[in-house]
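Novice: got a sequence here, can you model it:
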Amino acid sequence: MTLFTHEALWIDSTAAGRYRFHEDHPFHPIRLALTEDLLDASGALRPDQKLQPLSEPPDEALAWIHRPDYIAAVRALSEETPAAQAVASAAQFGFEPDGDTPYFPGMHEAAAAIVTGSITAAEAVMSGQTRHALHLGGGLHHAFQDRGAGFCVYNDAAAAIRWMTRKYAAKVLYVDTDVHHGDGVQWSFYTDPDVFTFSIHETGKFLFPGSGFAHERGESSGYGACLNVPVEPYTEDDSWLESFSTALERVIRVFKPDVIVSQHGCDAHALDPLAHVHCSMRIYREMPRLIHRLAHEWTDGRWIALGGGGYEHWHVVPRAWGLLWLEMTEHPLLASIDASPVGAPLPAVWPRVVSPRRPDDLPRTWLDDTAAWAPMPRRAEIAAKNLEVLALALQHLG
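Specialist: This is a model prediction of the structure:
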């Protein structure tokens, strides 16, 4: 058994603050500042828990995941005034000024720094420095070998996974809980039997990126090392948690990983503006609790957690990511959160982040008062459909 120096480490995401498309873009780094502010105000993030990213550039790791011409295009488009030739080919590589993933000055440096942060988390866990590591700046799961997509330039999750398979010959279980299918990571390892990709997300019938169906199970020697659990629009907590827990328990028993990498996009919440799943903060309390338990049961605690999507910056993301860190550190605050249906009160001083977009109606408790929510129509039908899809998805697992 590895003698870990720390139980959990927080990878500094300051560099991710430079990953900013424009001020009105939904993928805004204020999410990171609000989360850190919440944990600091709660007394839940100490200086000795913070780890600075590695200093060496991730060029080798980028080349393991992305094509040389794509990396060259990203570099060219990162200039303050890109050359005409680079601008003319931008759309070919997924970058359009009016699209989801527009290029911006310093894009390569900011995206590469995010890759470095996720590799730092992987190295800290695999070297025995810590059992758990959290890099909220990471989780950019839509970037492909040859193009950017879905707000993602470089695929830091895939790079960190490849780092572990190459340097440590590790079997890696990737768990993606973003409401959008983790397509870029899946396709990076679709033929690799040593990386299992599991994604639970809103069905691609209605939501970007239009993939992640139950029949996507891997190919060649990687067949069976891929599981997708697409859920219906307006899925609520009970159905989401049943699908997630049933699938994850099965996957980990069958695959027996050495380490877990989890992506924690928190856009399956009812308030998120970019999807249609109708869950509450409850899933963001229960989901990391399950991953944490399974990590200790199966991987000697080795668990790397990354950020991801989440576009309700003030009401959802800080609480969801805050709950993740509280679980990773087994913070005493969890006892009071679990003692009430709405959780413990948030710190009265939060948020201290200054922004002209600060809403008037901020949340005041860690969890949601779902008793005040109107029940979703067709709840029973949605839950039944999710169970049907889950059974189909699990057919290829023993």
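
Novice: could you use CA atoms for every contact and neighbour count after this?
Specialist: Fine.

Novice: so how many other residues sit close to the nearest residue to residue 280 once chain neighbours are set aside?
Specialist: Nearest residue to residue 280, sequence neighbours excluded (C-alpha to C-alpha, 6 or more residues apart in numbering): residue 269, at 5.4 Å. Residue 269: 31 surrounding residues under other C-alpha atoms under 10 Å.

Novice: and residue 130, by the same measure?
Specialist: As a burial measure, residue 130 scores 24 neighbours (other C-alpha under 10 Å).

Novice: and for the one 10 residues further on?
Specialist: Neighbour count of residue 140, defined by other C-alpha under 10 Å: 29.

Novice: can you tell me how far it sits from residue 113?
Specialist: Using C-alpha to C-alpha, to the nearest Å, residue 140 is found at 12 Å from residue 113.

Novice: show me what contacts the residue nearest the centre of the chain?
Specialist: Residue closest to the average C-alpha location in the chain (C-alpha atoms, centre = their mean): residue 263, at 2.7 Å. With contact set as C-alpha atoms under 8 Å, 6 or more residues apart in numbering, residue 263 has these partners: 139, 174-178, 305-308.

Novice: what residue of this protein is the furthest out?
Specialist: Farthest-out residue of the chain from its mean C-alpha position, per C-alpha atoms, centre = their mean: residue 84, at 34.7 Å.

Novice: picking that back up, hmm, the residue nearest to residue 280 is touching residue 279, no?
Specialist: Yes. Using C-alpha atoms under 8 Å, residue 269 makes contact with residue 279 at a distance of 4.7 Å.

Novice: would you mark the buried spots in stretch 241-258?
Specialist: By 16 or more other C-alpha atoms under 10 Å, the buried positions in stretch 241-258 come out as 241, 243-244, 247-248, 251-252, 255, 257-258.

Novice: which one of the residues you listed is nearest to residue 273?
Specialist: Relative to residue 273, the closest of the buried residues of stretch 241-258 is residue 241; by C-alpha to C-alpha it sits at 21.1 Å.

Novice: is it true that that closest one lies in a helix?
Specialist: Yes. Residue 241: assigned to a helix according to DSSP: H, G, I helix; E, B strand; the rest coil.

Novice: list the helices and strands the longest strand seen in the chain packs on?
Specialist: In the chain, assigned by DSSP state E, the strand with the most residues is strand 195-202. Strand 195-202 sits against strand 172-176, strand 226-231, helix 237-255, with contacts defined as 3 or more C-alpha pairs under 8 Å, 6 or more residues apart in numbering; DSSP states H and E.

Novice: to compare with the earlier structure, here is another sequence to fold:
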Amino acid sequence: MSAKAVFIHHPDAELYRFHEHHPFDPTRLQSTIDLLIRCNALEPDDIIIPQPADDEALLTVHRPDYVQAVRQLSEPAPPADAAAAADKYGLSDEDTPYFPGMHGAAAAIAGGSICAIEAVISGQAKRAFHMAGGLHHAFPHRGSGFCVYNDAAVAIKRVQAQNDLRILYIDTDVHHGDGVQWVFYDDASVFTYSIHETGKFLFPGTGFLHERGTDSGIGACMNVPLEPYTEDDSWMDSFRATVEEAARLFKPDIIVSQHGCDAHAYDPLSHMHCSMRIYNEMPLVIRDLADRYTDGKWVALGGGGYDKWRVVPRAWSFVWLAMTDHPLLARIQTSAESPLTLSEDWRQAWADEAGGIDALPEEWLDDLLQWTPMPRRDAIQAANQATCSRVLQK
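Specialist: A predicted model of the protein is given here:
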């Protein structure tokens, strides 16, 4: 009998850390898992530990010379010629610097995403969550934007080799999902959808309306670039209208979604002004699309998110709560007059590491009455509406 949802995590994914002060911090994984366990949404024994991706899997996306460079740069003392070539492979800048053990940690993450998609395709589960995945900026020939191996693309390539499938990839990270888009840009069987802050102001500087695919993949790519300081209503209106149309037109066999949670107002690496509400609602929209178009087959990955205490644990917990139809989700959604508080023992457990109990959120949803109203709200909404109209016209 298949499970409704499986949770996949390899402990070596927690070794994916560039350096102590880098914003891509694996503490996000540990604190989220702990929150889910403490609120009785996850049993430790139910976590599936995947096999790391082998070279055969990695080479379906990445060039042999790049994988070899990653291996060499993962050594405690990389060979001089490998270190000299690090810049060529995008592994020497402040965003994605090489580090000891890099290959093993990145391969564990890629293996987790392969395990997730194979669990759903095989019928082992209807849904699968691999929180450490979603490294969507990596390219076949170089690392980029904190990403070494493109686990989403590797996982999709793995099941493509064994199945004739139409795969809808939905990317909700505030940064455009460029690496996945370019890997499948000429592939009509993979529809890449990305909603993000416009590349006019934010890394990676891509994801514009005219990027719609090439050759046989023309039309199998949809980008929804939103204005800086977009808020909840405009984000969700834009997301619902466009992702619904993408699913309706493409009619996928499976959905793979990436849940970067860096469009939140607290995130230090973007300019958006959304609250926890969008991270509560977007997984439910995707779940509904999966139920209607793919017989429920849905794989969810993590991604960005750099407020590791106030945002990421809550946002990624919402994905798992939606996947499992956990009763806590209904309690959160119906608690407008009396907001539901987070597990107090979780707050106490992480208080010292977070820098004090006040650094941790008290409630599942943000109290927007405490936020300063955003200037130019009407103009931002109008610009986003115009963008969505252009998206839908195409």
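
Novice: before we move on, the earlier item: same list (the buried residues of stretch 241-258 of the first structure) but as JSON lines, adding distance to residue 321 of the first structure.
Specialist: As requested, these are exported to JSON lines (distance: C-alpha to C-alpha, whole Å):
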{"residue": "241", "distance to residue 321 of the first structure": "17"}
{"residue": "243", "distance to residue 321 of the first structure": "21"}
{"residue": "244", "distance to residue 321 of the first structure": "18"}
{"residue": "247", "distance to residue 321 of the first structure": "22"}
{"residue": "248", "distance to residue 321 of the first structure": "20"}
{"residue": "251", "distance to residue 321 of the first structure": "24"}
{"residue": "252", "distance to residue 321 of the first structure": "23"}
{"residue": "255", "distance to residue 321 of the first structure": "27"}
{"residue": "257", "distance to residue 321 of the first structure": "24"}
{"residue": "258", "distance to residue 321 of the first structure": "24"}
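
Novice: which one of those sits closest to residue 336 of the first structure?
Specialist: Using C-alpha to C-alpha, those come closest to residue 336 of the first structure at residue 241, 21.7 Å.

Novice: who touches the closest one in this structure?
Specialist: 283, 286-287.

Novice: before we move on, what about residue 176 of the first structure?
Specialist: Contact partners of residue 176 of the first structure, counting by C-alpha under 8 Å, 6+ apart, are 182, 197-200, 262-265.

Novice: so what's residue 328 of the second structure up against?
Specialist: Going by C-alpha under 8 Å, 6+ apart, residue 328 of the second structure touches residue 321.

Novice: where does it sit: helix, strand or coil?
Specialist: Secondary structure assignment for residue 328 of the second structure (three-state DSSP): helix.

Novice: what does it correspond to in the first structure?
Specialist: Using TM-score structural alignment, the equivalent of residue 328 of the second structure in the first structure is residue 333.

Novice: can you check residue 251 of the second structure too?
Specialist: Matched to the first structure by TM-score structural alignment, residue 251 of the second structure sits across from residue 256.

Novice: now its match: closest residue in space, sequence neighbours ignored.
Specialist: Closest residue to residue 256 of the first structure apart from its sequence neighbours, by C-alpha to C-alpha, 6+ apart: residue 298 at 6.7 Å.

Novice: correct me, but the one you found touches residue 257?
Specialist: Yes. Judged on C-alpha under 8 Å, residue 298 of the first structure makes contact with residue 257 at a distance of 7.1 Å.

Novice: which residue in the first structure lines up with residue 283 of the second structure?
Specialist: Residue 283 of the second structure maps onto residue 288 in the first structure, by TM-score structural alignment.

Novice: one more: residue 138 of the second structure?
Specialist: Per TM-score structural alignment, residue 138 of the second structure is aligned with residue 143.

Novice: what ranges do the helices span in the stretch 51-200 of the second structure?
Specialist: Assigned by DSSP state H, counting those that start in this stretch, the helices in the stretch 51-200 of the second structure fall at 55-58, 64-73, 80-84, 102-122, 151-160, 178-183.

Novice: which of those is buried the deepest?
Specialist: helix 102-122 (a mean of 26; mean count of other C-alpha atoms under 10 Å).

Novice: give me the mean deviation of that one from the first structure.
Specialist: With mean C-alpha distance after the TM-score superposition for the first structure, helix 102-122 of the second structure departs from the first structure by a mean of 0.4 Å once superposed.

Novice: which residue numbers in the first structure go with that helix?
Specialist: Helix 102-122 of the second structure maps onto residues 107-127 of the first structure, going by TM-score structural alignment.

Novice: so how far is that stretch from its chain's centroid?
Specialist: 14 Å (C-alpha atoms, centre = their mean, to the nearest Å).

Novice: if we can go back for a sec, shouldn't the match of residue 138 of the second structure be in contact with residue 157?
Specialist: No. If you go by C-alpha under 8 Å, residue 143 of the first structure and residue 157 don't touch, sitting 9.7 Å apart.

Novice: before we move on, back to that, which of the buried residues of stretch 241-258 of the first structure lies closest to residue 47 of the first structure?
Specialist: Nearest to residue 47 of the first structure among those: residue 258, at 28.8 Å, using C-alpha to C-alpha.

Novice: and the contacts of residue 241 of the first structure, which is closest to residue 356 of the first structure?
Specialist: Comparing those against residue 356 of the first structure with C-alpha to C-alpha places residue 283 closest, at 29.9 Å.

Novice: surely that closest one and residue 236 touch.
Specialist: No. Assessed by C-alpha under 8 Å, residue 283 of the first structure is found out of contact with residue 236, at 9.3 Å.

Novice: which residues are common contacts for residue 143 and residue 157 of the first structure?
Specialist: Common contacts of residue 143 of the first structure and residue 157, defined by C-alpha under 8 Å, 6+ apart, comprise residue 185.

Novice: ok, the one in the second structure that sits across from the residue nearest to residue 256 of the first structure in the alignment to residue 244 of the second structure distance?
Specialist: Mapped onto the second structure by TM-score structural alignment, residue 298 of the first structure lines up with residue 293. In this view, residue 293 of the second structure and residue 244 of the second structure are 11 Å apart by C-alpha to C-alpha.

Novice: tell me the residue in the second structure aligned with the residue farthest from the centre of the first structure.
Specialist: In the second structure, the residue paired with residue 84 of the first structure is residue 80, using TM-score structural alignment.
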